[in-house]
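Asks: Need a 3D model of the sequence below.
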Amino acid sequence: MNFKHTGIALIVGGSSGMGLATAKQLAMNNLDVVIVGNNAEKLDRAVSEVQAVASGSAHVSGLQANLYKAADVQKIVDFIHQPSNQINYLVNAAGYFNPKAFVEHTASDYDIYMDLNKATFTLSQAVATNMIQNGGGNIVNIGSMWGKQAIKATPSSAYSMAKAGLHALTQHMAMELADSGIRVNAVSPAVVKTPIYESFIDPKEVDEALEGFNTFHPIGRVGTAQDIANTITFLLSDETSWVTGAIWDIDGGVMAGRN
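Replies: Predicted coordinates:
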């Protein structure tokens, strides 16, 4: 793929899952990658994995930060605003998911999702400012099918509200930033096998639990992190230079219909 910009690709939430798979693809395309992650051990491991597959002179580094801490968010903002750091690509991949009945949601449950959206908004704003100063760039947000359609088996009202908000933010950013040469898009996955499910399912049982969702998708299987990364990388590349404000369903056909 072609990437006309030569600046940094910042992957927020890139130490596992879809973010990590995307970081690898971008590094393989000879882009410098900075991975933001909370767990220091996972972050170090991710940086090593991505650097191992990087092409050419691509450099990979990590930035440890907890997006729920204002000081850590500011640390990332300060990094973005450093004159020597040209950010031309941003992937907002940080996520949290823990299904719970609507009437059982607490204020703290709600805040987990909305505070993450607040951090995403703040970091995207800082990156947009950097991109305006450096000739443009491309942004991809990871939304969710749950932001478009409710699934009774996985009650997730606050999560879905947050993802629907991220979809809306994608479109507004695309409109406002187009004149500055910045494209903003989102992907909307259905069930994808990533570590996000380990927050409420025993890691030893995740594979079996997700297999139950195979037939939920018309294609007949749940997605992989690689499936989503393929599209994110495509949206960041010059091959999609006439695409902005789009929210692409990468969902095995779920939004088209269910078996």
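Asks: For the rest of this, base every contact and every neighbour count on C-alpha atoms.
Replies: OK.
Asks: quick one: contacts of the helix or strand containing residue 90?
Replies: In this assignment (DSSP states H and E), residue 90 forms part of strand 87-92. Identification of contacts with strand 87-92 by C-alpha atoms under 8 Å, 6 or more residues apart in numbering yields 5-13, 19, 80, 120, 124, 127, 130-131, 134, 136-142, 236.
Asks: Could you do stretch 26-42 as well?
Replies: Residues contacting stretch 26-42 (C-alpha under 8 Å, 6+ apart): 1, 6-16, 23, 43, 47, 50-51, 53-67, 233.
Asks: Residue 41 - that's part of a helix, no?
Replies: Yes: under DSSP: H, G, I helix; E, B strand; the rest coil, residue 41 sits within a helix.
Asks: Now show me the structure for the sequence below, then we'll compare the two:
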Amino acid sequence: MGLLEGRTAVVTGASSGIGLATARRFAAEGAHVFVTGRNQAELEAAVETIGDATGVAGDVADLDHLDRLYDAVRERGAGLDVVFANAGTAELLPLEQVTTEHLDRIFGVNVRGTLFTVQKALPQLNAGASVIVNSSVRARDGVEAFGVYAASKAALRSFTRTWANELKGRGIRVNAVSPGTIDTPAVAEMVGEDRAEEARAGFAAQVPLGRAGTGEEVADAVTFLASAQSSFVLGASIDVDGGENQL
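Replies: Model (predicted):
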């Protein structure tokens, strides 16, 4: 039997990168996975590779879209055992270039989207459910031009502790995963396709293991937090960073 046999899970931002790798791993471990993404065609292509999955297109910053997701979960009738609040966005801007639009865009997806992804899941979370929030090691290392993004991820680390305290009475565990430099399509989205390879090399040079991580390596940590193997882990954050913030 798989680690998540018979479980029902939600993974947001699952069209690519960490979300897609995690959805595939959850399905391989026996879960039925509800996955979201903003692009319908990309999401449908992702679902084809996941296995036992239901795709519900939408933007986590739009509460109506989240309602549509959880309506689909409710219709299945099995409640929810795992939520991986993964969807996020990133842009690099130094302080003097930050605009209200930039701030609203980053916090709208990363903070507002994550908060309401978890809040709207609450009525359907089964006893013993696991909620995992995707934070980042950037939340605490002060890398230039990551200011707004890092602050949004620091908010998620704080949410994790508070929600863990609030939900422990229901037997629900809340934890976070904090990736470091991971080779995903998000790198190109941050810096542009023309600078993506240079950026990847620069980021990887800072990692003690000498390379970027993979989405699958983050998915391993998320699956641990989603499963009974982490039954005594609460309010924690697991760094998946190749030693970047450790050494």
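Asks: quick revisit: take the contacts of stretch 26-42 of the first structure and keep only those in strands.
Replies: Counting by DSSP state E, the part of the contacts of stretch 26-42 of the first structure found in strands is 8, 9, 10, 11, 12, 60, 61, 62, 63, 64.
Asks: Save these as CSV, and put in distance to residue 99 of the first structure and neighbour count too.
Replies: Compiled in CSV, those are given as follows (distance: C-alpha to C-alpha, whole Å; neighbours: other C-alpha atoms under 10 Å):
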residue, distance to residue 99 of the first structure, neighbour count
8, 35, 21
9, 31, 26
10, 29, 25
11, 25, 26
12, 23, 27
60, 34, 23
61, 33, 17
62, 30, 21
63, 29, 21
64, 27, 19
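Asks: Restricted to helices, list the contacts of strand 87-92 of the first structure.
Replies: Counting by DSSP state H, the contacts of strand 87-92 of the first structure place 19, 80, 120, 124, 127, 130, 131, 236 in helices.
Asks: any idea which of the residues you listed is the one closest to residue 178 of the first structure?
Replies: Nearest to residue 178 of the first structure among those: residue 131, at 11.4 Å, using C-alpha to C-alpha.
Asks: what's the residue closest to the geometric middle of the second structure?
Replies: By C-alpha atoms, centre = their mean, the mean C-alpha position of the second structure lies nearest to residue 86, the distance being 1.7 Å.
Asks: Outside of stretch 208-218 of the second structure itself, list whatever touches it.
Replies: 17-19, 21-22, 177, 179-184, 200, 203-205, 240-244, 247.
Asks: okay, now the counterpart of residue 179 of the first structure in the second structure: neighbour count?
Replies: In the second structure, the residue equivalent to residue 179 of the first structure is residue 169, according to TM-score structural alignment. Residues near residue 169 of the second structure, counting by other C-alpha atoms under 10 Å, number 10.
Asks: For my notes, confirm residue 169 of the second structure occurs in a helix.
Replies: Yes: counting by three-state DSSP, residue 169 of the second structure is part of a helix.
Asks: all strands of the stretch 101-250 of the first structure, in order?
Replies: Taking DSSP state E, counting those that start in this stretch, the strands of the stretch 101-250 of the first structure run over residues 137-142, 182-189, 192-193, 223-224, 247-250.
Asks: From the centre of the second structure, point out the most distant residue.
Replies: Relative to the mean C-alpha coordinate of the second structure, counting by C-alpha atoms, centre = their mean, the farthest residue is residue 96 (28.7 Å).
Asks: Much appreciated, bye for now.
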